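>>> take a look and give me a structure for this.
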Amino acid sequence: MDSEGGEYHSCAFTLGERRVLFRAAKITPRKDGQFVTLWRRSSRGVTEPFGGDCGYDLVIISVQKDKQVGQFVFSKSVMIEQGIFSSVKTGGKRGFRVYPPWDRTTSKQATLTKKWQSAFFIALPEESAASIDKSLAAKLFY
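As a prediction, this is how the structure comes out:
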């Protein structure tokens, strides 16, 4: 567990051969979706976005609302493509919003973000692990 990211259950681990950054998103009272931070501390002691050189392969963001639970599983290339990880083209982000299927969106930007994120979402039904989409899980996690 990352000592500075406790509020988001921040941690890193290995899943098979893949290095993973994990966060749990938080529901915020005034905006659609759920918010999550994703940053590292530089050698100068300041926070900065992760970059394509960070050594992590996946970012898993866990979301929950009432009995609905799921995870977004983003590859490093998706994080770079969407401007969340820094690259030569973009400065990256220290935090961002995720929009699970059950959250409604009221702004155009949130709707567009929800659309691209939906391909990387896997539901984790409470009632039965047997109902998890195994082919989607294999695609996202491996």
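>>> C-alpha only now, for contacts and for neighbours.
Noted.
>>> now name the helix or strand holding the spatially most central residue of the chain.
The structure's the chain has its C-alpha centroid closest to residue 61; by C-alpha atoms, centre = their mean the separation is 3.5 Å. Here residue 61 is covered by strand 58-65, with elements defined by DSSP states H and E.
>>> give me the contact list for that strand.
Applying C-alpha atoms under 8 Å, 6 or more residues apart in numbering, the contact partners of strand 58-65 are 18-26, 34, 36, 69-76, 100, 141.
>>> next step: those restricted to strands.
If you go by DSSP state E, the contacts of strand 58-65 have 18-24, 26, 34, 36, 69-75 in strands.
>>> which PyMOL command selects the buried ones in those?
Burial among the ones in strands among the contacts of strand 58-65 is assessed by 16 or more other C-alpha atoms under 10 Å; the matching PyMOL selection reads:
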select buried, resi 20+21+22+23+24+26+34+36+69+70+71+72+73+74+75
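>>> distance of the residue lying farthest from the centre of the chain from residue 94?
Within the chain, residue 44 marks the point farthest from the mean C-alpha position, 25.8 Å out by C-alpha atoms, centre = their mean. From residue 44 across to residue 94, the span is 16 Å (C-alpha to C-alpha, to the nearest Å).
>>> residue 11 now?
Going from residue 11 to residue 94 by C-alpha to C-alpha gives 15 Å.
>>> before we go on, could you also do this sequence so I can check it against the first one:
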Amino acid sequence: METSNSRNELTTLLQTSFASLGYKLPSADELVSHDHNAQYHGYAFTLNQKRIIYRKAKVTPDRPGAFLALWKRPADCRNNKPIPLNDEFDYLLVEVTSEGLTSTNNQVTNIERGLFMFPVNVLLKKGIVSSLNSKGKTAFRVFPPWSESRAFKGTGTFSNSAKVTQRWQCDYFLKQDQNKLIDLSKLNKILANAV
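Sure, this is the predicted structure:
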């Protein structure tokens, strides 16, 4: 179930990170809640004629990176099992933060923030979004640049496969500065599929 707080947070994020860069923002009424993904603040909206799916990834203290769900309920009401999204959108916008993480000596670290802006064609190629060639995934993990091993807290280590995933994901990562502003030139490259 959607909360007005998650809608307000998304509106603030869009105003801070995109309005100042000249992007036409959706109105609050144009933010379509994905109630089935409310735990990840799931929404759909349009930004400069691009169809965007939004999720806020969750930090998992015992594993590196952050986790998000990306699924829907099938139209066939007899089958209630979640299914991965297909190419019904142009970009996946994922908000990430290091909030809640501590360093190896259990000191609270400076909070870092950022956004991933994944083009759907990249998610198709990586098998995350469903297609004729891939069943897709209902959830996956993102690894912002600050991701590291959590082995000292739990069982999660920053594996080689996670590092490989982080390398391609960081091509689509937009660091937010202390004012939550992002790099306009990198955003424009991503939105032009030039990365």
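>>> could you report the TM-score for this superposition?
After superposition, the two chains reach a TM-score (TM-score structural alignment, normalised by the length of structure 1) of 0.91; 138 aligned residues with a C-alpha RMSD of 1.4 Å.
>>> how close does the residue nearest to the centre of structure 1 get to residue 142 of structure 1?
Taken as C-alpha to C-alpha, the span from residue 61 of structure 1 to residue 142 of structure 1 is 16 Å.
>>> quick check: residue 83 of structure 1 touching residue 91?
Yes - counting by C-alpha atoms under 8 Å, residue 83 of structure 1 touches residue 91, with 7.4 Å between them.
>>> how far off centre is stretch 45-57 of structure 2?
Relative to its chain's centre, stretch 45-57 of structure 2 lies at 10 Å (C-alpha atoms, centre = their mean, to the nearest Å).
>>> that stretch aligns to what range in structure 1?
The alignment of stretch 45-57 of structure 2 onto structure 1 (TM-score structural alignment) spans residues 13-25.
>>> what's the matching stretch in contact with?
8-12, 34-38, 55-64, 98.
>>> can you give me the end-to-end span of it?
Chord length of stretch 13-25 of structure 1, first to last residue, is 18 Å (C-alpha to C-alpha).
>>> try stretch 64-77 of structure 1
25 Å.
>>> do the same with stretch 175-182 of structure 2
Using C-alpha to C-alpha, the end-to-end distance of stretch 175-182 of structure 2 comes to 6 Å.
>>> same question for stretch 169-180 of structure 2.
This stretch, stretch 169-180 of structure 2, spans 20 Å end to end (C-alpha to C-alpha).
>>> now stretch 133-149 of structure 2
Distance across stretch 133-149 of structure 2, first residue to last, is 33 Å (C-alpha to C-alpha).
>>> what does it contact?
Contacts for stretch 133-149 of structure 2 (C-alpha under 8 Å, 6+ apart): 57, 63-71, 82-86, 96, 98, 112, 114, 124, 127-130, 156-158, 162, 165-166, 169-170, 173.
>>> next one: it to chain centre, how far?
Chain-centre distance of stretch 133-149 of structure 2: 9 Å, with C-alpha atoms, centre = their mean.
>>> residue in structure 1 paired with residue 191 of structure 2?
In structure 1, residue 191 of structure 2 lands on residue 141 (TM-score structural alignment).
>>> who's in contact with its match?
By C-alpha under 8 Å, 6+ apart, the neighbours of residue 141 of structure 1 are 58, 73.
>>> same question, residue 42 of structure 2
33, 34, 35, 36, 53, 54, 55, 56.
>>> repeat for residue 186 of structure 2
residue 174.
>>> check whether it sits in a helix, strand or coil.
Three-state assignment for residue 186 of structure 2 (DSSP: H, G, I helix; E, B strand; the rest coil): helix.
>>> what about it, distance to residue 172 of structure 2?
In terms of C-alpha to C-alpha, residue 186 of structure 2 sits 8 Å off from residue 172 of structure 2.
>>> which helix runs longest in structure 2?
Longest among the helix segments of structure 2 by residue count, using DSSP state H, is helix 4-17.
>>> then structure 1?
When structure 1 is parsed with DSSP H, its longest helix is helix 108-117.
>>> burial of the aligned partner of residue 125 of structure 2 in structure 1, as a residue count?
Residue 125 of structure 2 maps onto residue 81 in structure 1 when the alignment is built from TM-score structural alignment. Residue 81 of structure 1 has 14 neighbouring residues, counting by other C-alpha atoms under 10 Å.
>>> ok, the one 5 residues further on next?
Taking other C-alpha under 10 Å as the neighbour definition, residue 86 of structure 1 ends up with a count of 22.
>>> surely residue 87 of structure 2 and residue 120 touch.
Yes - counting by C-alpha under 8 Å, residue 120 is a contact partner of residue 87 of structure 2 at 6.4 Å.
>>> noted, bye for now.
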